[in-house]
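Engineer: Here is a sequence together with a model predicted from it:
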Amino acid sequence: MLPEINYKSTTLDSNQLSQLFFKMLKPRLIEEKMLILLRQGRISKWFSGIGQEAISVGVTSCLQKDEYVLPMHRNLGVFTTKEVPLYRLFSQWQGKKSGFTKGRDRSFHFGTQEYKIIGMISHLGPQLGVADGIALAHQFRKEKKITAVFTGEGGTSEGDFHEALNIASVWDLPVLFCVENNGYGLSTPTREQYNCENIADRGKGYGMESHIIDGNNIIEVYSKVSEIAESMRENPRPVLIEFKTFRMRGHEEASGTKYVPEELMDFWEKKDPIENFKKYLLSEGILTEEKIAEQEELIKAEISEHLKMADEEEATSSSLENELKDVYKEFEYEEILPETSEKEEVRFIDAISQGLRQGMQRNENLILMGQDVADYGGVFKITEGFLEEFGKERIKNTPICESGIISTAMGLSINGVKSVVELQFSDFVSSGFNPIVNYLAKVHYRWNQNADVVLRMPCGAGVGAGPFHSQTNEAWFTKTPGLKVIYPAFPYDAKGLMSTAIEDPNPVLFFEHKALYRSIRQEVPKDYYTLPFGKASLIKEGEEVSIITYGAGVHWAIEVLNENANIKADLLDLRSLQPLDREAIFNSVKKTGKVIILQEDSLFGGIASDISAMISEECFEYLDAPIKRVASKETPIPFSKNLEDQYLAKAEFATELELLVAY
């Protein structure tokens, strides 16, 4: 028996039905042309959505013009239904400037605010959390909008899928999670991907409404999704939809389909969403062969015209200056001085809290998120009292899901809302590493979208917290273009730099040393003020040696110098690791001729190594001694005080400094 698609039950009129057919026909004809161009070597790669057009077209047709959609590789119908000009798509696939990424990324790895489309990254999972963030921004502004996000059945195995569903469910976010179940994650069949009958069944575990829809039936897709979408706008909540469908070509063209049983291909070929719908429309007298042929020729002519436009465009070129400039969104630092001279002595931890509070007061579109940050005030009590002042819409406790929350912060930025995310300990950032280094860091360079996100990173040893709560892992991020890394050592710097971090529209990792929280005090202005990134602070001046350090290392160095008054040293507190104040480093080294670089992190691959290399390259003729690096041991951070003291670089710094001065 041939598989049948039931089109009989519908309230759609003839015009609506015709439009849905032609909307599906357009991406099919484009794909057929792209497969020819792929064989001719005119595009480099292609992920085919042939057989799945009804889902992309049906879902996108249900969205309002200003509602966001987050598609995948096989959702060409999203772009055509949103009426993205074809020449821009063709230029994108050829790596030309009329595309959306200036030749910096390929295929569908891009977004466009103009058309409210946010493309995927190859790591798949983060875009689900990004959809949460976009929806959260709508919720924050009390807008009756939904956000639709696509993934495949393979992507539902990623932790990000489960984190995103959980976040959306807990916060009642109006996200339409669209799972295209096409039977295979590349070549791995669903029976090896999950062990439940339907992916939609997972919605129950998250207290979430879910549906199963025939993804090859355009009438069912459009009618049911329209009804669900309208209901979500009035009654905000997440909904999970599993679309049953099939991929008629390989994961990408090079992979082929040899792993698919022939009878399965035959079955689904007979359920082609376009051919079946065409037969129905013809049988009902809604369309004629002549009308279809006429429209097909118009689409093909449009494809040819726009391909010609893309082909004639010059190959992409760029200056090194432009490439570097686009890594970050332009930020004009504004120096803001305290309005009064009133100061108070506060602890390091209080200064951070003041910076956050005053940043929240100045920026009404700023949301603070993190585990236990609301009623409890954070594990270090930095946000104590914030919930009462700013309300639960702006101070949000999060589930324990770093990756999902960082992705959510990215989505907030896309939809115009700032955020500060507290990583309870910087060690836990490893659970959110992917969205930081692959999404937040790259997004502005890729398609001109900034990530207006501050990640607070309580870090550092010296408090007996052991291997999982003591790392100072700044070097993981300073080597990733697109991130800014700040690491203050004093209350005054912490407050001013926090203010700037919130104002800066780029992703900032703000390291806060836990051992300094309650041990360091300083006079700090009560009023709001800012301090610039990329400017080191010269704590002490001397002509014998340059000490370059940051964080707790600054205080170790001060202690040693206080005990060795005979050593005349420049003590340079970097404060900002990315951007780095190279000028201050070089000026000090040229003056003293000797340099010791102190870091709390273990030695290999740390900041000290890169600074040492920079000094060797730029200041070699000024050096009177080898550059010395001092760092902690090459082990995880131990818990016992005796072992921790032995681990830390503090113990050997004084000896190494004296040896260098005497060299």
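Structural biologist: Looks like it arrived, so ask away. Residues are numbered from 1 along each chain as shown.
Engineer: Going by C-alpha atoms from here, please, whenever you check contacts or count neighbours.
Structural biologist: Will do.
Engineer: just the helices in the stretch 351-500 of the chain please.
Structural biologist: 386-390, 402-414, 433-434, 443-447, 475-478, 491-503 (DSSP state H, counting those that start in this stretch).
Engineer: Put together JSON lines for those helices, with distance to residue 251 on each row.
Structural biologist: As requested, the helices of the stretch 351-500 of the chain are arranged in JSON lines below (distance: least, C-alpha to C-alpha, whole Å):
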{"stretch": "helix 386-390", "distance to residue 251": "48"}
{"stretch": "helix 402-414", "distance to residue 251": "26"}
{"stretch": "helix 433-434", "distance to residue 251": "23"}
{"stretch": "helix 443-447", "distance to residue 251": "24"}
{"stretch": "helix 475-478", "distance to residue 251": "33"}
{"stretch": "helix 491-503", "distance to residue 251": "42"}
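Engineer: Pasting the second one now:
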Amino acid sequence: MYFERAHISDEELLSFYKQLLYPRMVEEKMLLLLRQGKVSKWFSGIGQEAIAVGATLALDKDEWILPLHRNLGVFTGRKMPLQQLFHQWQGSPLGFSKGRERSFHFGSRQHHICGMISHLGPQLSIADGISLAHKLRKENKVSLAFTGEGGTSEGEFHEALNVAAVWGLPVIFLIENNGYGLSTPVEEQYRCEQLVQRAAGYGMRGMRINGNNLLEVYHAVKEAKGHALNEQQPVLIEAMTFRMRGHEEASGTKYVPPALLEEWAKQDPIRHFEGFLQYLHLLDTEKISEIRNTLKYEIEKDINEALSATSPAVSIADELQDIYAPAPSAVPPPVTTPVAEKRFINAISEGLRQALERYPNLIFMGQDIAAYGGAFKITEGFSDTFGKERIRNTPLCESAIVGAGLGLSIMGYKSMVEMQFGDFVTCGFNQIVNNLAKIHYRWGQNADVVIRLPAGAGVGAGPFHSQSNEAWFTHVPGLKVVYPATPADAKGLLLAAFADPNPVLYFEHKALYRSISGPVPEEWYTIEIGKANIIQSGDDISIITYGSGVHWALEYAQQHPEQSSYILDLRTLQPLDYDAIRTAVAATGKVLILHEDTLTGGLGAEISAWIAEHCFTSLDAPVMRCAGLDTPVPFAAELEKNFLAKTRMHQCIQQLLSY
């Protein structure tokens, strides 16, 4: 193995050696503790240390790294305390994720490390967002994201590389090609001769290196960083190495031919680097023993202290408190503010414009939202006023753009991601429910991302442009979900979503865009997320609803003045205003839950169950649900009308009143 020293000093070479050796010795200790039952699981990076260590050494300490679970050298290279790391591996509340995450699925702002999730691909898009922030600030910084050869088959890999190339982002994508994805060899994973060949398809530079050569990794990442910054383009590096142990220790390596293990054992990165330093007379047997003994003492000391620590008691209150980052209080409009009649769509557009004016760090991203103004022309003219750096057209890759939004949030930006139609959110589902929703609970990182979703039927758009899919997300802790019904609420909830540091899914009903008008304060104001609105009081029946259902309920009440209807507009679907629901139930004792979404598994089921559990003594009749048919949304006008709950309202209400 040839080592290119270049201008690295003797002192630096010895430091490099210690940083390469340290994670190996830590891991050897962890394997011993694993057999003793003191840690429950371990993903071994033995034999691959040179990649994590070399890449970390090549970057500045304030440049973000997005590692995987075999990159212990990143964490030790960023000087994370071993005691706290060990608490993390134990699942102790004293760890970086308070016992909420396993092994290396955590991050640390202090150390500029972003924690992975088990899905492997999503961290690549987060790196895009981090580098976009650097680019916007004109900072000479890169981000570096790791993936394995198996992860390159995921759609997120291709989306992230394409976005980085199209936007000219200084990102380094580093593939650790270690031969196997669990037990599946590379010949069953891809057909190109080398993964680095994929770089050309995205118009970026590619480099293939020996991942077991510490200095080759170090120089390659340094070179990639220089290229990424000078050319403002991403770089793809394929680092060849081998996984010497199982995917995780319980997996074993029986599926690996013994000769292959023997071949790669001869390329051990530590043994070869030791030999190089001995050749330079910087190391000898005595010095190696001295360094190992010193490191062993430090490791044993830290581990013993960690083992003797007492973990705090589990607290339900603490767990629930950490689901969301603290949000600001609502800001009502000034008493003297002018009020103008506006359509629903204009109220949204005005809210977006005022948010851009209020937050210079707010970035909009979506398909066709710049010069074209978006599919519904809501952002028309925005790019002329605020510039294309802030109003960004995106490729057709919802997942990567949501991930980029999270990367921007890590860097202190706010972002809005527009789904051209709410139905398309399925393509970004993983990022939303596993990254945005969980990241604050996992390691205290907020996700300051608003996702706008034009949703709903009634416009003859068929099954893939008409869904009401809010219930997919109200089940996920960590998300906030709002669904306004009036122009004033549309603006106030939108501005509240931008003020909130948590991920907010903002549903806007397409059929309301140009059909509904109402008074809207012209100044900045917010409506409290999690606070329902009493549309009207009544004595006979309580209708709990949101979105288009509010207008159906109002129309029905006007057509049937003989019935006294209490109408509650939820406005926020997660978190729900349970106090308002309880009050609505007590007002009449007869409750209809009305929503456009399909019946089975809709939000009405959750509300109905809660009422039955907490308000049973206030009920004079069973809780009823009136919802969309359990079918896809059909295209033909009569079929769509038949699908909508509005056609069954009268029957449901009369049945309920008859009790």
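Structural biologist: Structure's in. What do you need? Predicted model only: the values in this text are computed from it and were never measured.
Engineer: tell me the most buried of the helices of the stretch 351-500 of structure 1?
Structural biologist: helix 402-414 (a mean of 29; mean count of other C-alpha atoms under 10 Å).
Engineer: Let me know the helix or strand that the residue sitting furthest away from the middle of structure 2 is in.
Structural biologist: Residue distances from the centre of structure 2 (C-alpha atoms, centre = their mean) peak at residue 562, which lies 49.8 Å from the mean C-alpha position. Under the assignment given by DSSP states H and E, residue 562 of structure 2 is not contained in any helix or strand.
Engineer: Under the alignment, what does it map to in structure 1?
Structural biologist: Aligning on TM-score structural alignment places residue 562 of structure 2 opposite residue 566 in structure 1.
Engineer: closest one to residue 517 of structure 1 among the helices of the stretch 351-500 of structure 1?
Structural biologist: helix 491-503 (8.9 Å; C-alpha to C-alpha).
Engineer: Next, the mean deviation of the closest one compared to structure 2.
Structural biologist: Mean deviation of helix 491-503 of structure 1 relative to structure 2 after superposition (mean C-alpha distance after the TM-score superposition for structure 1): 0.3 Å.
Engineer: Give the aligned range of that helix in structure 2.
Structural biologist: With TM-score structural alignment as the criterion, helix 491-503 of structure 1 aligns to 487-499.
Engineer: got the contact list for that stretch?
Structural biologist: 327-328, 330, 342-348, 350-352, 355, 414, 448-450, 482, 484, 504, 506, 508, 516-521, 524-529, 571 (C-alpha atoms under 8 Å, 6 or more residues apart in numbering).
Engineer: mind redoing it with 6 Å?
Structural biologist: 344, 347, 348, 351, 484, 504, 518, 520, 525, 526, 527 (C-alpha atoms under 6 Å, 6 or more residues apart in numbering).
Engineer: what distance separates it from the centre of its chain?
Structural biologist: Its chain's average C-alpha position is 22 Å from that of stretch 487-499 of structure 2, according to C-alpha atoms, centre = their mean, to the nearest Å.
Engineer: same deal with stretch 330-350 of structure 1?
Structural biologist: So, by C-alpha atoms, centre = their mean, the centroid of stretch 330-350 of structure 1 is 29 Å from its chain's centroid.
Engineer: Under the alignment, what does residue 395 of structure 1 map to in structure 2?
Structural biologist: Using TM-score structural alignment, residue 395 of structure 1 pairs with residue 391 in structure 2.
Engineer: Next: residue 68 of structure 1.
Structural biologist: In structure 2, residue 68 of structure 1 lands on residue 64 (TM-score structural alignment).
Engineer: Check residue 152 of structure 1 too.
Structural biologist: That one, residue 152 of structure 1, aligns with residue 148 by TM-score structural alignment.
Engineer: Can you give me the distance of that match to residue 121 of structure 2?
Structural biologist: Taking C-alpha to C-alpha, to the nearest Å as the measure, residue 148 of structure 2 falls 9 Å from residue 121 of structure 2.
Engineer: of the two, who's got more company?
Structural biologist: residue 121 (27 against 21; other C-alpha atoms under 10 Å).
Engineer: Against residue 622 of structure 2, how distant is that one?
Structural biologist: 47 Å.
Engineer: on that earlier part again, what's the separation between the match of residue 152 of structure 1 and residue 378 of structure 2?
Structural biologist: Distance from residue 148 of structure 2 to residue 378 of structure 2, by C-alpha to C-alpha: 40 Å.
Engineer: Count the residues that sit near residue 21 of structure 1.
Structural biologist: Residues lying near residue 21 of structure 1 (other C-alpha under 10 Å) number 24.
Engineer: Please say which position in structure 2 it maps to.
Structural biologist: Under TM-score structural alignment, residue 21 of structure 1 pairs with residue 17 in structure 2.
Engineer: ok so, going back, quick one: which of the helices of the stretch 351-500 of structure 1 is nearest residue 648 of structure 1?
Structural biologist: Counting by C-alpha to C-alpha, and looking across all of these, nearest comes helix 475-478 at 16.7 Å.
Engineer: once aligned to structure 2, how far is that closest one on average?
Structural biologist: In this overlay with structure 2, the average offset of helix 475-478 of structure 1 from its partner residues is 0.4 Å by mean C-alpha distance after the TM-score superposition for structure 1.
Engineer: tell me, that helix lands on which residues of structure 2?
Structural biologist: Residue span in structure 2 matched to helix 475-478 of structure 1, by TM-score structural alignment: 471-474.
Engineer: which residues of structure 1 does the helix or strand containing residue 294 of structure 2 align to?
Structural biologist: According to DSSP H and E, residue 294 of structure 2 maps onto helix 285-307. On structure 1, the counterpart of helix 285-307 of structure 2 by TM-score structural alignment is residues 289-311.
Engineer: corresponding residue for residue 27 of structure 2 in structure 1?
Structural biologist: Per TM-score structural alignment, residue 27 of structure 2 is aligned with residue 31.
Engineer: burial of its match, as a residue count?
Structural biologist: By the measure other C-alpha under 10 Å, the count of residues near residue 31 of structure 1 is 18.
Engineer: Please name the residues that touch it.
Structural biologist: Residue 31 of structure 1 neighbours (C-alpha under 6 Å, 6+ apart): none.
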